[in-house]
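Trainee: Okay, here's the prediction I keep looking at, along with the sequence it came from:
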Amino acid sequence: MRLALLTALTMVAFAANSILNRLALAGGHIDPASFAVVRLVAGAVMLAVLLGLRGRLAPLSARPNLAMVAGLAVYMIGFSFAYVTLDAGVGALILFGVVQVTMFAGALLAREPVPPARWLGACVAFAGLVLLLWPASGAAQGISLAGAALMVPAAVGWGVYSLMGRGAADPLGDTARNFLWALPVALLPLAVAGPLSANGAGIALAVVAGAVTSALGYALWYALLPALGATRAAVAQLTVPVIAAFGGVLLLAEPMTLRFALAAALVLGGVLLSLRRARA
């Protein structure tokens, strides 16, 4: 029960990242390169403070895992830029669909056992996401190929980051080090795009996304990954678009439709099926 509750809390944090990013970019409060940089800076500062309170800043000076740093940086940059042109629903479908494929592939390469119920749950949950998100894009509107091209590597980056994080001995310290080392990579698009362009609201949204829903959410995710395993972690993340959609209903007065209710039931039912422990 504790694992399920903490996993649910982490998924809420992930959904909040999407909402905060869309609010900042759609409202014209900040450009995508600046959002990624401010998000990483805020996250690194928050994690450094927590390490300082713990009395152990040593992880910040330890040798980084370059694969994890690259995965985090690619995710942060791609995520920010993709949502400039992608519909939120389509973007979430691409992101978490590719994350699921990436993590299942990693599990198979590592020869992690995948029970039949988990395969079934993954398929049911993914079908729910398609039902919920794909029609929302509107066939006549089409999909931004540029946005999709940015979201796919972002999803692979997050999938790799999650796979590599399963062996973390110090979730808080490792997350802090990854944020710190990913920052120089995130500065590259900002150097090309020009100086930071943001108002107070944009910076505030990026700071919350970095310090709270990213830094704390990712550290918690790191701590949960060893218990979840790659495939259960992949399926659990399919709840994020549903949670974000619920946020739209509650916070933005978006209508509750029968399609939404059916899709949510499929996704949550599939996740519950996948999270069941296989019988010996």
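Mentor: Looks like it came in fine.
Trainee: make it CA atoms for all contacts and neighbour counts henceforth
Mentor: OK.
Trainee: For Ala42, which residues are in contact?
Mentor: Counting by CA atoms under 8 Å, 6 or more residues apart in numbering, Ala42 touches 206-208, 210-211.
Trainee: Could you rerun that using 6 Å?
Mentor: By CA atoms under 6 Å, 6 or more residues apart in numbering, the residues touching Ala42 are 207, 210-211.
Trainee: tell me which of those is nearest to Pro59?
Mentor: Minimum distance to Pro59 across these is 18.1 Å, recorded for Ala211 (CA to CA).
Trainee: does the closest residue to Ala24 other than its chain neighbours belong to a helix or a strand, and which?
Mentor: Nearest residue to Ala24, sequence neighbours excluded (CA to CA, 6 or more residues apart in numbering): Gly202, at 5.2 Å. Here Gly202, judged by DSSP states H and E, is contained in helix 200-208.
Trainee: which parts of that helix are buried?
Mentor: Burial within helix 200-208, assessed by neighbour count using 16 or more other CA atoms under 10 Å, is assigned to 202-208.
Trainee: contacts for it?
Mentor: For helix 200-208, the external contacting residues (CA under 6 Å, 6+ apart) are 20, 24, 29-30, 35, 38-39, 42.
Trainee: same deal with stretch 91-98?
Mentor: 155, 238, 241.
Trainee: okay, pairing it with this:
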Amino acid sequence: MRLFLLTTLVMIAFAANSVLNRMAVGVAGLDPGVAGAVRLGAGAAVLLVLAVWRGGGGVARPRPAVALTGAGTLFLYIFGFTVANGRIEAGIGALILFGAVQITMFAAGLLMGERPGAARWLGAAVAFGGLVVLVAPAGGAGVDPLGAAMMALGGLGWGLYSLNGRRAGAPLAASAVNFTLALPLALGWVALRGGGDLTWGIWPALLSGAVTSGLGYALWYAVVPRLAPSLAAVAQLSVPVLAALGGAALLGEVPGGRFWLAAALVLGGIGLALRRPGRSGARG
């Protein structure tokens, strides 16, 4: 039950990230590079303070390969996710993001020798079908192609980042190092783009970095080693519905019927996958 509650809390934080970053980039018009740098900087500051406090004056250092992979995949996620948030709505973006996460983590699980049971395979297939319903053109209109592609790239980065977290021995310290090492990459991105005018969007970007990203990712790094890769992937597909509700309440982005059909398929797939975990299901 404790693992379930912690996982639920992380999913809420992930949904809040979608809404806050859509607010910063898509609504307030903050430059994506600036938004990404602010998010990483705020997250790094909070995580470093907490890591030093919890570590009694020092921060445990993860293995260099784990740290560099974590920083690179975190930046890949931030890059795709932030650019996409300027082009597609929060709920739709979250659905594409975690669909790409699901594909990445399921594929990695198979390569790592995991053998999901039939129920989990069926649930994943139903959930993926919901994503197909969402992005397929209908009547000449569909999701912005570049926005969808960038969000899928972000999903690839997040899936790899989550998998890398399974190798991190100290979740809080590892998250602090990842954010700190990824920040120069984001600053380089800002330098290449030239930045832009600061808007009120800097405030939701700061909140996203300090709270729902920094603290949320540290908690995720603590939870993900206890979940099988395929189970972690499917659980994250609950985020788009939460993000859509947040987008409707805070941004006035009320999803249409096709989104809710897709969301119903996604949630139905989650239910099937969680009903009977495979042999390598969640531990603890």
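Mentor: Everything's here; your move. The structure displayed is predicted, hence computed values, not measured ones.
Trainee: TM-score them against each other, please.
Mentor: Once the chains are laid over each other, their TM-score by TM-score structural alignment, normalised by the length of the first structure reads 0.88; 277 aligned residues with a CA RMSD of 2.6 Å.
Trainee: after the helix holding Gly202 of the first structure comes which helix or strand?
Mentor: helix 217-236.
Trainee: re the thing from before, which one of the contacts of Ala42 of the first structure is nearest to Arg232 of the first structure?
Mentor: Distance to Arg232 of the first structure across these (CA to CA) is lowest for Gly210, with 25.3 Å.
Trainee: longest helix in the first structure, by residue count?
Mentor: Identified as the longest helix of the first structure according to DSSP state H is helix 2-26.
Trainee: Run the angle between that one and helix 200-208 for me.
Mentor: 160 degrees (axes from the mean of the first three to the mean of the last three CA atoms, to 10 degrees).
Trainee: The strand or helix carrying Asp174 of the first structure vs the second structure, average offset?
Mentor: Taking DSSP H and E as the definition, Asp174 of the first structure sits inside helix 171-193. Superposed on the second structure, helix 171-193 of the first structure shows a mean distance to its aligned partners of 0.7 Å (mean CA distance after the TM-score superposition for the first structure).
Trainee: Pro116 of the second structure belongs to a helix?
Mentor: No. Counting by DSSP: H, G, I helix; E, B strand; the rest coil, Pro116 of the second structure falls outside a helix, being coil.
Trainee: Kindly provide the distance from whatever residue of the first structure lines up with it to Gly229 of the first structure.
Mentor: Under the alignment by TM-score structural alignment, Pro116 of the second structure pairs with Val114 in the first structure. Val114 of the first structure sits 10 Å away from Gly229 of the first structure, taking CA to CA, to the nearest Å as the criterion.
Trainee: who are the neighbours in contact with Ala176 of the second structure?
Mentor: Contacts here follow CA under 6 Å, 6+ apart; on that basis Ala176 of the second structure touches 44, 47-48.
Trainee: Out of the residues you listed, which are shared with the first structure?
Mentor: Retained in the first structure (both residues aligned by TM-score structural alignment, their matches' CA atoms under 6 Å) from those: 44, 47.
Trainee: Need the contacts of Ala176 of the second structure in TSV (columns: distance to Ala264 of the second structure, neighbour count and secondary structure).
Mentor: Shown next, in TSV, are these (distance: CA to CA, whole Å; neighbours: other CA atoms under 10 Å; DSSP: H, G, I helix; E, B strand; the rest coil):
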residue	distance to Ala264 of the second structure	neighbour count	secondary structure
Ala44	36	26	helix
Leu47	36	29	helix
Leu48	39	22	helix
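Trainee: Pick the one among the contacts of Ala176 of the second structure closest to Val10 of the second structure.
Mentor: Nearest to Val10 of the second structure among these: Leu47, at 15.9 Å, using CA to CA.
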